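Participant: how would this look folded up:
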Amino acid sequence: MRGHDRFNTSLPDDLIIEIFRRLDSKSKRDACSLVCHRWLRLHRLTRSSLKIGASGSPDRFLQILSTRFPNVTDIYVDERFAISPPPCIQGRKRSRDNSKVSSEESCGSVGNVDSPYLSDAGLAVIGNGFPKLEKLNLIWCSNVTSDGLASLARKCTYLKSLDLQGCYVRDQGLAAVGQCCKQLEDLNLRFCEGLTDTGLIELAVGVGKSLKSLGVAACAKITDSSMEAVGSHCGSLENLSLDSEFIHNQGILAVAGGCPHLKVIKLQCINVNDDALKAVGANCLSLMSLALYGFQRFTDKGFFAIGKGSKNLKNLTLSDCYFLSDKGLEAIATGCKELTHLEINGCHNIGTPGLQSVGKSCRHLTELALLYCQRIGDPGLLQIGQGCKYLRTLHLVDCSSIGDEGMCGIASGCKNLKKLHIRRCYEIGNKGIIAVGKHCKLLTDLNIRYCDRVGDEALIAIAEGCSLHYLNVSGCHQIGDAGVIAIARGCPQLCYLDVSVLQNLGDMVMTELAEHCPLLKEIVLSHCRQITDVGLTHLVKSCTMLESCHMVYCSGITSAGVATMVSSCPNIKKVLIEKWKVSQRTKRRAGSVISYFCVEL
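Facilitator: Coordinates of the predicted model:
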């Protein structure tokens, strides 16, 4: 019967809610909520997360949201970013006598309506309005205090994850969390400068049985005493991240001895030495991920202990550890044969022999990153190619001793390679990249920025052998129209392209991209002086999914081209351009998507 609502008369609320939950995207759920008032109400019951930024009045915003979405379990507040509030807040105006806010009746009155920052009043709203809250992120919320945090902790007793990064809360608030939130598993205290050992010790005592993850950074008053409390009370701890010059061996020894279930350790503690690393190797037998940053006191001795004890290690990051050598890396390689991810960044005493030992022993390696490794040469990559058949990702940055021979070894041996990022490796040229195109048929992501010896021949080989989704050839001056046109014709799935600083590209490239790459979403054309408004017109005519375009210092592109871009691309979100190329009409029409590149003083 026409006009008869079969769904709403036949389906109960629980079934419609379950249908909403099974939809695979937020946009689909939002679309369904517009069908009728009942579906809108039921959709609100399924909403589980909220994200709020520094806009309008977040205290008021939260009060509105608490009445609409009572089942939210995850709230993310990040005051580094601006997120538009609802219209009733965004459009508020003061009356002529400046004594009231005209939208006060519709929005309610919570906190300071003029403040764009979350306050204790907002935390009170969270505590009262979201009793099922399990995860709370308060990123750089500088106006919240210990009083607000304590009030929230008493109401949100089911809290499992708390991120206080950059919040200036004090010990009383953290102690209240320890007393009330007995299910807390994840705690981030990075840049919480107001905390001391007192607060963290009380928290460790209160939630020691449940706490599994702890992050501390730039907290000058948190010392070894806190780590001793963590080691004594937090026996279930699995993830530890420490960045502090006030933590010494004593604190790390206590955690390693008291937390045998540690799986992830990230350390940037300049006053810790080999003794701490030996304790980790001896006690943390479940360790799966180890990251060490800026250590000046670690030597190979600590790594001998890791290689001997942490047999399950899969992920290793070494950054600016100047006293580690090939012997230490060899100890890791021979002892931790399950290693899958390895990053070496600026460790100047690690060279080719160390990487060769990885290639010989770590057969399951899937990701390798070598950054600023001047002493690692082609024989190291040749050994990786021979031994690491499952390698899928390779990053090379400023590795001056690696050239075409090493890349050919990778290409012929690592045929599962999907992602290859190379930057400023000047010895790598056409020969190495052609080998990649010939052998690595699964490659979808190629970044070869500022590789001066790579030209059109290499891109033609890539286009013939691979179906790229992502390509960055910024600064490769030998690449011209022929290479990029080959990519356009051979890679119809291309969605990101950076051809900035290529002086030999012309409008023909834009025409080919428009004809063959309809999925293109982001393009960077900056410093391409031969591309003009004509080419841009061809591009936007067919690439209707385009969302971002950078085109500064393109002398052939004028205000007319900018206007064509913003008017022809319905999905455009960002256009980076010089300010003087944007007309007043374009500003009125699409000011929100224009980002200015301005060097005026």
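Participant: CA only for contacts and neighbour counts going forward, please
Facilitator: Fine.
Participant: mind listing the strands for the stretch 51-200 of the chain?
Facilitator: 74-78, 135-139, 161-163, 186-190 (DSSP state E, counting those that start in this stretch).
Participant: what's the second one packed up against?
Facilitator: Packed against strand 135-139 by the contact rule (3 or more CA pairs under 8 Å, 6 or more residues apart in numbering; DSSP states H and E) you find strand 74-78, strand 161-163.
Participant: Next, the angle from that strand to strand 74-78.
Facilitator: Angle of strand 135-139 versus strand 74-78, following axes from the mean of the first three to the mean of the last three CA atoms, to 10 degrees, is 0 degrees.
Participant: Could you check strand 135-139 and say which residues are buried?
Facilitator: Lys135, Leu136, Asn137, Leu138, Ile139 (16 or more other CA atoms under 10 Å).
Participant: Let's see this one next, to set against the first:
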Amino acid sequence: MSGVKLTAFIHFWKRAQDNEDSSPRGLSRRYSKSGSLKWSTTSFSHPLVEFHLQKGQCPSLLDLCIRKITEDIDKYGTFFILPRDISQQIFNELVYTQLLTVASLEAFRDCALQDIYLGEYAGVNDSWMDVISSQGSSLLSVDLSSSDVTDYGLNYLKDCKNLLALNLNHCDQISDHGLEYISGLSNLTSLSFRRNNEISAQGMSAFSGLVNLVKLDLERCPGIHGGLIHLQGLTKLESLNMKWCNCITDSDMKPLSELTNLKGIEISCSKVTDFGISFLRGLQKLTLLNLEGCFITAACLESLGDLPALSNLNLNRCNLSDEGCEKFSKLRNLKVLNLGFNDITDACLVHLKGLIKLESVNLDSCRIGDEGLVNLEGLQQLKCLELSDTEVGSNGLRHLSGLSNLEKINLSFTVVSDSGLRKLCSLSSLKSLNLDARQITDTGLAALTSLTGLTDLDLFGARITDSGTNYLKNFKNLRSLEICGGGLTDAGIKNIKELSCLVCLNLSQNCNLTDKTLELISGLTELISLNVSNCRITNAGLRHLKTLKKLRSLTLESCKVTANDIKKLQSTDLQNLVSFRPE
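Facilitator: Now for the predicted structure:
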């Protein structure tokens, strides 16, 4: 990039700042440097830049300039002279548009970037690491997940002493040797190594010097048994994720007893028993504990009762029975309780009556019936209730009619029928309702018309006909709708086409739907996901989908459509489409 062009760009950038209304100095908030602080406590889920504008909104001068540079990226040799914030936004946009290559990366050498987000970006390997490390002390967060970076590549990061967050999930070429290179990054607050088969207990000794670590993620690392002893000095650690590490046993719990700042521990699907849980008694700040699939019984509740801050407890698939469940009454501060897939009955629910702070309860696939629901009547803070695959029927729903804060309820695979749905009409806060049941018909849908705040409605397997879709007009806020396996024809879709807020629509298994259905829903321009499988859709009908520019997922299995037909549509009109079937 020539000096003249750079000077012109800087002048242009300063004018853009002066013409913007937001602070500081008119710089749009999304260009601030707060991103690094945000990323250090998250899992780097998206780039910082976002150029998507609402209809009618004019892009700023800065937006337009950055877009133009990314389009002509091959013309520029270096961005070293640019202000750091601008270089950062150019980099982010190149990543977002998938235009960054190892060649164009060279232009960012020594640009003092703060955030390098390359998680799941194709082609990243050791050859990228020299430029990444050239950011030096400015570099604060790096995500190289699913890359081909090896132990050798990590060697480049050892001099980036101010690094706060490092994400190396699914990097299967990194082993104990690579950990040695990051052992000196003592400013790290967040470190993630999900799904790594090479890290061992011995290699974890490299973590002992990371004294500022707040968050450590070792999910699906099967070789770390015995390595938690190296965490004993990490007194600032607040979050530890070891889900799906089936090597973890009771002995691994003992070192955690000294980490008194721990607020969240996830050890699902491990070999930890009631004895191992006893080592957690002294963790007075612990708020979240995930024990899903562990070999524990209700006896562990004795230890959990000594955790005054515990608010989120997952005991899903732990083979609990009613025996010992009276100790649930000690967990007075619980807000989220997951008891799904356990051998508990209505007798267990008696001991939940006093847990008045509960906001979410999961009883999926438990032996719960109508009478047990009477114990939930006093849980006025309840927002989410999972009753899927239980013995709950229409009579039991009367006990839920007073839960005025209930926002989500799952009644799939229960024996609830049309008559029971009338008892839900008073739940004015309800937003999500799942009714996967053959007993539900048009009559049941009619009973729900007062629930105008619904945003998600799942009627998979319900016997809804064209007449029943008339009642959908009441649900103007619906964002997700599933009516699968019903008796719908094109005539019934005329009512669905009015639901302009829909983002997800699933009409699969309605075998009488034709290309006319695609024409009718062509105005639902907010759709991101569409499923019309097992219908009479043909290649000729695909032209009606051209208007659905936001569509990212399209499923047309068992239709008269081929993968090539969809690919043609993708290349010409649906450029945001990333998932489709048939493929």
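Participant: Including distance to Tyr168 of the first structure, could the buried residues of strand 135-139 of the first structure go into a markdown table?
Facilitator: A markdown table is the format used below for those (distance: CA to CA, whole Å):
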| residue | distance to Tyr168 of the first structure |
| --- | --- |
| Lys135 | 19 |
| Leu136 | 16 |
| Asn137 | 14 |
| Leu138 | 11 |
| Ile139 | 11 |
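Participant: Mind picking the two most distant members of the residues you listed?
Facilitator: Lys135 and Ile139 (12.8 Å; CA to CA).
Participant: Quickly list what's touching both of these two.
Facilitator: Counting by CA atoms under 8 Å, 6 or more residues apart in numbering, Lys135 of the first structure and Ile139 have no contacts in common.
Participant: Turn the helices and strands packed on strand 135-139 of the first structure into JSON lines, columns for distance to His439 of the first structure and mean neighbour count.
Facilitator: Below are these laid out as JSON lines (distance: least, CA to CA, whole Å; neighbours: other CA atoms under 10 Å):
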{"stretch": "strand 74-78", "distance to His439 of the first structure": "45", "mean neighbour count": "19"}
{"stretch": "strand 161-163", "distance to His439 of the first structure": "45", "mean neighbour count": "20"}
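Participant: The corresponding residue of the second structure for Leu420 of the first structure is in what secondary structure piece?
Facilitator: Superposed on the second structure with TM-score structural alignment, Leu420 of the first structure falls opposite Ile409. Element membership of Ile409 of the second structure [criterion: DSSP states H and E] is strand 408-410.
Participant: wait, doesn't Leu289 of the second structure sit right on Asn312?
Facilitator: Yes: contact criterion CA atoms under 8 Å: Leu289 of the second structure and Asn312 qualify, at 6.3 Å.
Participant: ok so, going back, who wins for proximity to Thr46 of the first structure among the helices and strands packed on strand 135-139 of the first structure?
Facilitator: strand 74-78 (12.3 Å).
Participant: ok so, going back, and the strand holding Ile409 of the second structure, how far out from the chain's middle?
Facilitator: Chain-centre distance of strand 408-410 of the second structure: 19 Å, with CA atoms, centre = their mean, to the nearest Å.
Participant: Check which helices and strands that strand sits against.
Facilitator: strand 384-386, strand 432-434.
Participant: got the contact list for the first one?
Facilitator: By that I understand strand 384-386 of the second structure. Strand 384-386 of the second structure is contacted by residues Glu359, Ser360, Val361, Asn362, Leu363, Asp364, Leu406, Glu407, Lys408, Ile409, Asn410, Leu411 when judged by CA under 8 Å, 6+ apart.
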